[in-house]
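Asker: could you work out the structure for the sequence below:
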Amino acid sequence: MPRRCRPSPTPLGISKSVSGTSALPVAPSVSQSRRVVVTGLGCLTPNGSDVATTWESVVEGCSGAARITRFDPSDLPVQIACEVKDEPELANVPSKEARRMDRVLRFALLAAQEAVSHAGLDFDATDRERVMVAIGSGVGGVETLIANQRILETKGARRVSPFVVPYSIVNMPSGMVSIHFRLGGPNLSHSTACATSTHALGESAEAIARGVVDVALAGGAEAPMVPLTIAGFAAMRALSPNSESTRASRPFDVGRDGFVLGEGAAVLVLEAEDHALARGAQPLAVLSGYGASADGFHLSAPDRSGAGAIRCMRSALARAGFEPSRVDAVNAHATSTSIGDVVEARALREVFGRWTDHLPVSATKSATGHLLGAAGALEAILAISALHAQRLPPTINLETAGPGCELDHVAGKARPAQVAHILSNSFGFGGTNGSLIFSHPDA
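Answerer: Predicted structure coming up:
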């Protein structure tokens, strides 16, 4: 049975060794590309207030789910979620300003601060105009928007906050981080539903590879815990109605019936390898491959043939210059929905063929819930952590694989494994797909 537990912070055991300087395969659109590495990680999640506590919680099979506390959910058809429990104080931000911000902005800043600190980045010694920020969000500052709609209806237009627009727009997590660190490079915000931060990472890596920038702070942030969001997802039958919170998210299981909504933020520092080595940083991972595609099929349902997901994963493999057999493990998108999990399993079998039976698959949303726009970046952090721990996180609550979901599941508990390359998938509403491949720097 999964546990709702909060392990003490422990080191990830990341070995910061440096690989050679061989370039990535040339992308079709560029004549030459630089190797892109990860040098810093930061997150705030339902499972922990930083990377170390989050990893320990997830790898130990602890669930971040519980009854909703931010409001009384008694009138809603779904009353559980994966909420952030411990929100640290922001450094170098006046407390009054921090309290005024929408939570999605604080989440983004907290994750970015941890990532920058982890990377050892000194922006005073860096060309700030060659540092980009790409932190996306699915729903942005929805708490601010809903709160001010209530003020408008009860107290009138004059009482509406002048911050309602800047704090609610989707690009402000990225904007706030750019402002906080006084960065002058591109300031972008992807909003591609559940694939948001995967696309943010992939597109940032492409910008670095092309020489547009040297460094990127990339990821996603989400704070969707308002009654309307819960009610909306429930109306779509996307959320699990299971009131036993820690057992509700069960990707690939025969009894799966929807996801558990999550919140938080995850940010990674990406750098050109030559830039990282020149400043004395040692890479945590190489972002070896990135693929993106569209289903062109339906508002929320995936193409049941898996064609879009198949193209996406094959594109990531091609960008990395990998045969399918090079991939040692998969962090699946797997949201615990009846159709989506089957389609992803079908796509994995098509892409990896005879290797599929020996390809371990983890579905970490079983523990963290679905962080929407922040999910891909969080799962990238978990994949990189797995590369260094040589331990694959489990899919909790997976007891019996459902029809069509038969894979080499890391079910129930973590699995020791020799892994050099991990593929991570993100598939979103609107048929938007993203896949990333992370490699150990020594691989």
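Asker: please count neighbours and contacts with C-alpha atoms only from this point.
Answerer: OK.
Asker: just give me the longest helix of this structure.
Answerer: When the chain is parsed with DSSP state H, its longest helix is helix 103-119.
Asker: go through stretch 342-350 and flag the buried ones.
Answerer: Within stretch 342-350, the residues that qualify as buried by neighbour count (16 or more other CA atoms under 10 Å) are 342-349.
Asker: give the contact list for the nearest residue to R67 once chain neighbours are set aside.
Answerer: Once flanking residues are discounted, R67 sits nearest to I80: 4.2 Å by CA to CA, 6 or more residues apart in numbering. Shown in contact with I80 (CA atoms under 8 Å, 6 or more residues apart in numbering): 65-68, 243, 245, 260.
Asker: next, the second sequence, to be compared with the first:
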Amino acid sequence: MIKEPISITALSTISALGSTPDEVWNSYLNDDHCFSEVDLGHQKVWGAQLAREMKLALTKLRKSDSKYKDLDESVLYAIYTARKAAESAGWDGSDNFGINIGSSRGATSLFEKYHKEYLASGKSSTLSSPTTTLGNISSWVAHDLKTKGPEISHSITCSTALHALLNGVAWIQSGMADKFMVGGSEAPLTPFTIAQMQALKIYSRMSVKEAARGNDKGNLPCRALDFDKKQNTMILGEGAAMACLEKGLKPNALALIEGIGYATEPLEHNISISADAHCFQDSMKMALGNMDTKQVDIVVMHSPGTIKGDMSEIKAIEKVFCNKTPFLTTNKWKVGHTFGASGLLSVEMAILMLQHQTYIETPFYNQEKRNRPIKKVLVNAVGFGGNAVSILLSK
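Answerer: This is a model prediction of the structure:
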């Protein structure tokens, strides 16, 4: 699938884990989760919120340009991380790089605000349509970075960011572009978005008081990779992640994309995938190609913290890797599910493990300690509708 290596030359993220590689890595090294209380007015729930300092930086960004004052937070998150990624890669507008940034929910905060106003007055705000279209994300990033390359916005639910990466790879391999910025951005900690997850009965029901006693295993509000849990424990997080892709092996590469895989399985109903995740089996096999599965050191799982979601993915991994299952990990027990941005946050986790040569364990899944060098990491993501993506990364 990959004609020649494609380098990830920069990666910028913001999430409850932090906003710099050192902050994020230190978050992975401690045993604490990153959840805090989110006050929705009528109820309080767990959520993974950006740090206060980051919120202040985003407020400053909003005030820096009069055109930005009416943008949704999801767009501001994308602009902020895109600036950092472009700066780190040494790109400027003259590069005319492509942009593909997506979001599962898009401008959900503005949607809810404008709809509330409509219900009260029977009229819609002038900006209600232009500021809530999904195209806002890539369009405003392209405007901010002054690139004239192609710009694409899309939503493929929770696998959005990795589908953006697929698109970037396809453009580069086609010869239509040498550089592509890809990513996802999500600001889902809003009343209606969380109510939708609660209606599906997949949101964590652990109260803030229940978990306030400490961070031992019994009190962790999200139990991703706990295959013995008796109830769903997904928690939402806000964040964004952008990666810069360049053709060939670059001296400043953070990692190489060695394989890509994707698959969609027939829908049985609106949210589920099969019990052994046929889509994941197919996407992982495609990403691995003819490679010996023993070469894969780690799989960063999608693992949203739901009973069926976690279990179907582990069954798919067991079928693909047989009795030689790699080290398994996930970040959702710590930072929650950032929907459309989650796949690239998992890529960040993979790159950090490659750089630091350290296996990051999870609290619930007991597995053999590993000490062999980390050379190849497989990253999974899937969304509602069974649209799976697998990306194979190497040093």
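Asker: superposed, what's their TM-score?
Answerer: The TM-score (TM-score structural alignment, normalised by the length of structure 2) is 0.90; 379 aligned residues with a CA RMSD of 2.1 Å.
Asker: ok, back up a step: just give me the match in structure 2 for the residue nearest to R67 of structure 1.
Answerer: With TM-score structural alignment as the criterion, I80 of structure 1 lines up with W46 in structure 2.
Asker: next one: V342 of structure 1
Answerer: V342 of structure 1 maps onto M311 in structure 2, by TM-score structural alignment.
Asker: now do T192 of structure 1
Answerer: Using TM-score structural alignment, T192 of structure 1 pairs with I156 in structure 2.
Asker: could you report the neighbour count for that match?
Answerer: Taking other CA atoms under 10 Å as the neighbour definition, I156 of structure 2 ends up with a count of 22.
Asker: so it touches S104, yeah?
Answerer: Yes - I156 of structure 2 is within contact range of S104, at 6.3 Å (criterion: CA atoms under 8 Å).
Asker: what is in contact with these two at once?
Answerer: G340.
Asker: coming back round to it: what about the match of I80 of structure 1, is that helix, strand or coil?
Answerer: strand (DSSP: H, G, I helix; E, B strand; the rest coil).
Asker: now G140 of structure 1
Answerer: Look at G140 of structure 1: counting by three-state DSSP, its state is coil.
Asker: quick one on the thing from earlier: measure the match of T192 of structure 1 to E318 of structure 2 for me?
Answerer: Distance, I156 of structure 2 to E318 of structure 2, by CA to CA, to the nearest Å: 26 Å.
Asker: so what's the most centrally placed residue in structure 2 up against?
Answerer: Central residue of structure 2 (CA atoms, centre = their mean): S342, 1.4 Å from the mean position. Residues in contact with S342 of structure 2 (CA under 8 Å, 6+ apart) are 158-159, 161, 184, 381.
Asker: ok, and the most crowded of those residues?
Answerer: G184 (42 neighbours).
Asker: give me the element that residue is part of.
Answerer: strand 179-186 (DSSP states H and E).
Asker: go on, G259 of structure 2?
Answerer: strand 255-264.
Asker: now that strand on structure 1. Mean distance?
Answerer: Superposed on structure 1, strand 255-264 of structure 2 shows a mean distance of 0.7 Å to its aligned residues (mean CA distance after the TM-score superposition for structure 1).
Asker: would you map the helices across the stretch 51-200 of structure 1?
Answerer: 51-59, 95-100, 103-119, 142-155, 164-168, 172-181, 196-209 (DSSP state H, counting those that start in this stretch).
Asker: closest to L382 of structure 1 out of those helices?
Answerer: Proximity to L382 of structure 1 (CA to CA) singles out helix 51-59 among those, at 6.5 Å.
Asker: mean deviation, that closest one versus structure 2?
Answerer: Average distance, helix 51-59 of structure 1 versus aligned residues of structure 2 after superposition (mean CA distance after the TM-score superposition for structure 1): 2.3 Å.
Asker: tell me what that helix is packed against?
Answerer: strand 36-44, helix 375-389 (3 or more CA pairs under 8 Å, 6 or more residues apart in numbering; DSSP states H and E).
Asker: one step back: deepest of the helices of the stretch 51-200 of structure 1, which one?
Answerer: Highest mean neighbour count of the helices of the stretch 51-200 of structure 1: helix 196-209, a mean of 28 (counted as mean count of other CA atoms under 10 Å).
Asker: nice, that's everything, thank you.
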